[in-house]
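Novice: take this sequence and fold it.
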Amino acid sequence: MESLQQDQQETTDAEGVKVTRVIDGDTIEIEGGARVRYIGIDTPETVAPTSTIQCYGKEASNKNRELVEGKQVKLEKDVSETDRYGRLLRYVYVGDTFLNDYLVRQGFASAFSYPPDVKNQSQLTEAQTEARNNNRGLWGACSGSGLTQPKAITQPTTPQSGNCDQSYPTVCIPPAPPDLDCSDISYRRFKVVAPDPHNFDGDHDGVGCESL
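Specialist: Got it, this is the predicted structure:
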């Protein structure tokens, strides 16, 4: 049975499969009920129960729906079969369009590395740079970054506005000292500009605290 399921999955990936439902900007459901998470990208949240609806989340979901709902897509595996939620991890193509790249390049998603599934990460990072430099989508509509809404929390771990370091224009993080780590704050994937006194943007791509 396991061999048969594997053969069926390989056939599905090679020949294409119909999208029956769009969950959000980076997740779809295909015929048979399996969910597919796009590799290497992240779109603003619209459905996660632990997060608020993030800026540009609805636009990303609507664009994904426009591109794939009810259509045949081809799926390409990298290294991992599924994520911890049981979703298939795939690069997704509709016609000649590489959707993971398209959503990032047009500003509907950010590039986000999920090792070991990184064979297209340099392309996706380049696509993000192009989108950010041209203020496309979330980069222009959401104070420079659509990734910057705090997760819903009970006790705020950041101060009220008025004591906020200008290196983090879309969230309120106090200036150093003391030095803060990502584990000390509730924000994730927010815009960072120089000088970044807390060194939240370790890879200098303009996005801080990228690891969830």
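Novice: going forward, measure contacts and count neighbours with C-alpha atoms only.
Specialist: OK.
Novice: find the nearest non-adjacent residue to residue 138, please.
Specialist: In space, residue 138 comes closest to residue 146 once its chain neighbours are excluded; the distance is 4.4 Å by Cα to Cα, 6 or more residues apart in numbering.
Novice: next, the structure of the following sequence, for comparison with the previous one:
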Amino acid sequence: MPAAPDRPGPPVAVLVAVAAVAGGWLSVRLSPPGGGPASPAAPTRRAVAALASPGARARVVRTVDGDTALLRFRDARGAATVTVRYLGVDTPESVHPRKPVECFGPAAARANRRWATGRLVTLVLDRERTDPYGRLLAALRPVGARATLSARLVATGHARVLTIPPNGRLAPTLRRLEQAARQARRGMWRACRDGLRSDG
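Specialist: Below you'll find the model as predicted:
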């Protein structure tokens, strides 16, 4: 019997995306041929359209590390999930596949998981709404809370300010909170020499 003709397999990007989700590392960069920035994935474009409206809400399904979470939202097409990178902040690494765990990274990841998981949130967006990895850029404000999670992480010394133009809407507030956390030696400012490296 003649062999059946080979059927083309799924695109490489699909295989990479499936592997990324299965492995829990949701921020893998899917670059098109030529090595340029990844285009926002369909769920991210849907999330921008659905969650930019005042009062729109989503639920935190789980957190990835100290400054990244997975949200579930609904639009006219139904339910979807999207990875969100918190706007205006950076926490020490705790799960990066190619970087070592940094001082206070696990503590930041635990704090984010405790404060965010399962919470219903509204989003604060800025001028640029996706990052080069196709993630949504937003600050999350739990319903009923006055502060965003970005602000809470900075105020408690779990995160430092990271402003990447053209975004900067939250920068003045976050810088004041970081200065206060540094002066009070909260969190990483006590445990780590420069906010990322351990004194030990």
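Novice: the residue nearest to residue 138 of structure 1: neighbouring residues, count only.
Specialist: If you count neighbours by other Cα atoms under 10 Å, residue 146 of structure 1 ends up with 27.
Novice: ok, now which ones touch the aligned partner of residue 154 of structure 2 in structure 1?
Specialist: Under the alignment (TM-score structural alignment), residue 154 of structure 2 maps onto residue 104 of structure 1. With contact set as Cα atoms under 8 Å, 6 or more residues apart in numbering, residue 104 of structure 1 has these partners: 41, 110, 111, 124, 127, 128, 131.
Novice: so who does the counterpart of the residue nearest to residue 138 of structure 1 in structure 2 touch?
Specialist: Taking TM-score structural alignment as the alignment basis, one finds that residue 146 of structure 1 is matched in structure 2 by residue 195. Contact partners of residue 195 of structure 2, counting by Cα under 8 Å, 6+ apart, are 103, 160, 188, 189.
Novice: residues near residue 14 of structure 2, how many?
Specialist: Residue 14 of structure 2 has 11 neighbours, counted by other Cα under 10 Å.
Novice: give me the outermost residue of structure 1 relative to its centroid.
Specialist: residue 1 (34.1 Å; Cα atoms, centre = their mean).
Novice: relative to residue 83 of structure 1, how far out is that one?
Specialist: Taken as Cα to Cα, to the nearest Å, the spacing of residue 1 of structure 1 relative to residue 83 of structure 1 amounts to 22 Å.
Novice: ok, residue 111 of structure 1 next?
Specialist: Going from residue 111 of structure 1 to residue 83 of structure 1 by Cα to Cα gives 17 Å.
Novice: more neighbours: which of the two?
Specialist: Under the neighbour definition other Cα under 10 Å, residue 111 of structure 1 and residue 83 were set side by side, and residue 111 has more, 25 against 12.
Novice: burial count for the closest residue to the more buried one other than its chain neighbours?
Specialist: Counting by Cα to Cα, 6+ apart, residue 111 of structure 1 lies nearest to residue 41, which is 4.5 Å off, once chain neighbours are set aside. Residues near residue 41 of structure 1, counting by other Cα under 10 Å, number 24.
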